[in-house]
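# sequence and predicted model, in that order:
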Amino acid sequence: MSESLLSRLKGETAKTLIRTFLAKGMSAFGALGLIMIVGQLYGPKGVGVYALAQSILLGAGILSRRGMDNALLRFIGRDYRSLLVRRYLYWAGVRSLFVSVPLSLAIFLLRDWFESFFEMSGLSDVLLGVALAVPFYTWSFLLAGFFKGIRKPAMASFQESGAIALVAGVLLLLLHALSKTSPLDFSVLGWVYLIAAILIAAQGHLIAFFWLGRYIPAGRSTEIGLEELAELRDASLSFFIMGMAGFMQSVLGIMIAAKFLSSVELGLFKSAQQVAISVLFVLMVINAIFPPRFAALYHAGNLGELSRAARSAALLGLLLSSPFLVVCLLTPELILALLGKGFESAAIFLRILAVAQLVNVATGSVGFLLNMTGHDQIMRKIALYCNGVALAGFLFLSPLLGALGATLSLAFALVAQNILAMVTVWIKLGIWTMPGPNLLKHLGVHTKAKN
């Protein structure tokens, strides 16, 4: 690869990193901020109810978009000035409606059953608004894929759930300040989430509408060919299957835990999880920037530069996240106290998850390295296997150990997935991603890559 191309990639990375850092930071801390507000207003029980309602919404969103957000990124990203761009987005939007609307109706009608099944009072009230938010929530994520495809990662970040949580949190605080009753009814939480989802979806829709009107006028767009349509469907299905690992962890895991834990225990677990996830804000920024660079370097056959880029990404993530990780490990009570009274007992959960996230950050973008270099099927198997074992942990450890069992199961999924991916990256690509000496090489693990 030429020096000019390397310089251009580094220059683009620096500029995009700053914009995306700010956008991802706002989204990540918006999600944490909503948890804090809910904790202050409703306590651990309220966080538990919100966690389950959010998992139901997240599951409905994953099923509704069926990998089409990533398919949009892939197909639009190939040529974002193509006359097919408008059709791609229209196809994804219409196709998602056939699932999101029925799911929205089903959650609305079954909200009392959900409350009874999980034995969690107040859940039905929250699901009133959350159920109606499903189509808007889904459309926001599809727009995020569209914005990534047209090279607007910062804008894409605002379309994801963190921004919705940020707006919902602001609305909740405003209503609390105006209300004469305290605390607010549980149903208010669902309604503010619905309003926030509508606002974020409408914002993204308008920006996409004006962008398309400027660059891809409706009269100039062309129909998607049958062969390309089949390819688009296959890509969506492939991304959907890859996303099932996240579905298992973020949706099924929470639901299993909710079945065996009280709303207070679930709230403690969810609060620790959300605080620990905030550490990933740095990794999310890096993963929004570096993967296209990985693909370009691998395509050019420059494994040496790819190795340096991967280690630089891991080192950058470790340096930026270390201060927060140290606080989580040494004084977790200080952070949890921000959520209100009664959350200090989640300190042990936060310590465990902070260690797991430390492994996640230190190993670097190993999952994306495999996905961007033609080893996506291996990564998919690793993710599904690790999360399958974690689900078994949720099922058997939650009844025995309570919230601690759920925490250990989640930590296992994070650590095992990243360690296995890191080993695979070394064997397949000959790349050591962690800062420091190559431990696998010293242990005699050989690589199959030809460097």
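Structure received. Numbers count the residues shown, from 1 in each chain.
# C-alpha only now, for contacts and for neighbours.
OK.
# name the next helix or strand downstream of the helix or strand A413 falls within, please.
A413 belongs to helix 403-429 when assigned by DSSP states H and E. Counting by DSSP H and E, the next helix or strand C-terminal to helix 403-429 is helix 439-442.
# ok, and for that next one, which residues are buried?
For helix 439-442, the neighbour count (16 or more other Cα atoms under 10 Å) marks no residue as buried.
# off-centre distance for it?
Relative to the chain's own centre, helix 439-442 is displaced by 32 Å; criterion: Cα atoms, centre = their mean, to the nearest Å.
# that older thread, could you say what helices and strands the helix holding A413 packs with?
Helices and strands touching helix 403-429, by 3 or more Cα pairs under 8 Å, 6 or more residues apart in numbering; DSSP states H and E, are helix 263-299, helix 347-363, helix 366-372, helix 376-401.
# now the angle from it to helix 347-363?
Helix 403-429 runs at 10 degrees relative to helix 347-363, counting by axes from the mean of the first three to the mean of the last three Cα atoms, to 10 degrees.
# structure B:
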Amino acid sequence: MLATALLLGLTTTAQTTAAFYSLACLITMLISLTWWLRKPGIHWGGVEQFPSATLWQSCLPLWWVAVMGLGVQWAGQLVPAAYVPPEDLAILAVAQRTAMLTSFVLMAVNLVVAPKFAALYKQGKNEQLENIALKATKLMVFFALPIVGFIKIFPERLMWLFGEQYKSGANLLRILALGQFVNVMTGSVGYLLSMSGHERALRNVVFVSGPMAIILALVLTPLYGVTGAAVATAISLASQNLLAVGMVKRRLGFNTLAVWRRTG
């Protein structure tokens, strides 16, 4: 629906684009809810009560993970707003969004493997858990490499799609894509920790990366402008995932970076 509105030229302003986006989300939600409720076996009655203490025990650390994750993602844009012209900030924002194409495959694979992580860990099948985690990482790296290669070789062409003035953000795109590729290369480490009952370990990781993103942005942006902000974001994102790799190794006993290992 949103794509159709864009192609037909109905989204002439940011306000109308936002309105079409919100309408598309609402309709998607209603269709999905109707589809789900019509499936056999779905009913509201007879639902077993879930202990709120157990729910809170997992939710509180993951709340901090979400908050610090936003810090890593947006500190590189919010902090530079006080130091750089709006047009430079716009180029940085576009570069960051475009670089996230690198980790698109990560989001798709995580939707599939996350429940499998939980089931295998609950069943004590640690070897199968390691195998599926490494297979998922190999798959993500395989599909992400061509995207990263294209971004590294043709960043000007990608940024040109948003306008001639955006071509100056080619180096920003390269820097941010590198950070996103580290995110892909480390695998589904966040889900491995959260789906295996190690929410607090994941929280401890983001307690390092979140403040790091803000501090680096505050230090590097006044010195190097939007380039410093891009470097701050890339370093923070890469550090968060590499720390999570170490935490997975410590808690679950295997290294998701060891993609060269043969899996069953």
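Arrived safely, thanks for sending. Predicted model only: the values in this text are computed from it and were never measured.
# ok, which of the helices and strands packed on helix 403-429 of structure 1 comes nearest A411 of structure 1?
Among those, the nearest to A411 of structure 1 by Cα to Cα is helix 347-363 (5.4 Å).
# what are the contacting residues of the closest one?
269, 272-273, 275-277, 279-280, 283, 314-315, 317-318, 321, 325, 328-329, 332-333, 336, 403-404, 407-408, 410-412, 414-415, 418-419, 422, 433-435 (Cα atoms under 8 Å, 6 or more residues apart in numbering).
# and stretch 2-9 of structure 2, by the same measure?
T11, T17, F20, Y21, A24.
# how far away from the center of its chain is it?
Stretch 2-9 of structure 2 sits 26 Å away from the centroid of its parent chain (Cα atoms, centre = their mean).
# burial of S4 of structure 1, as a residue count?
Neighbour count for S4 of structure 1, taken as other Cα atoms under 10 Å: 9.
# which residues of the stretch 1-150 of structure 2 fall in strands?
Taking DSSP state E, counting those that start in this stretch as the criterion, the stretch 1-150 of structure 2 carries no strands.
# re the thing from before, where does the helix holding A413 of structure 1 end up in structure 2?
Aligning helix 403-429 of structure 1 against structure 2 (TM-score structural alignment) gives residues 226-252.
# what is the mean deviation of that stretch from its aligned residues in structure 1?
Mean deviation of stretch 226-252 of structure 2 relative to structure 1 after superposition (mean Cα distance after the TM-score superposition for structure 1): 1.1 Å.
# hang on, the earlier thing: the contacts of stretch 2-9 of structure 2 in helices, which ones?
Among the contacts of stretch 2-9 of structure 2, the members found in helices (DSSP state H) are T17, F20, Y21, A24.
# circling back: which stretch among the helices and strands packed on helix 403-429 of structure 1 comes nearest V49 of structure 1?
Between V49 of structure 1 and those, the tightest spacing by Cα to Cα is seen for helix 263-299, at 6.2 Å.
# so how far is that closest one off the chain centroid?
Relative to its chain's centre, helix 263-299 of structure 1 lies at 7 Å (Cα atoms, centre = their mean).
# buried ones in that helix?
263-291, 293-298.
# which strands or helices does that helix pack on?
In terms of contacts (3+ Cα pairs under 8 Å, 6+ apart), helix 263-299 of structure 1 is packed against helix 3-65, helix 303-330, helix 347-363, helix 366-372, helix 403-429.
# which positions within whichever helix or strand comes after the first one qualify as buried?
This points to helix 3-65 of structure 1. Sequence order places helix 68-78 as the next helix or strand after helix 3-65 of structure 1, per DSSP H and E. The neighbour-count check on helix 68-78 of structure 1 (16+ other Cα under 10 Å) flags M68, D69, N70, A71, L72, L73, R74, F75, I76, G77 as buried.
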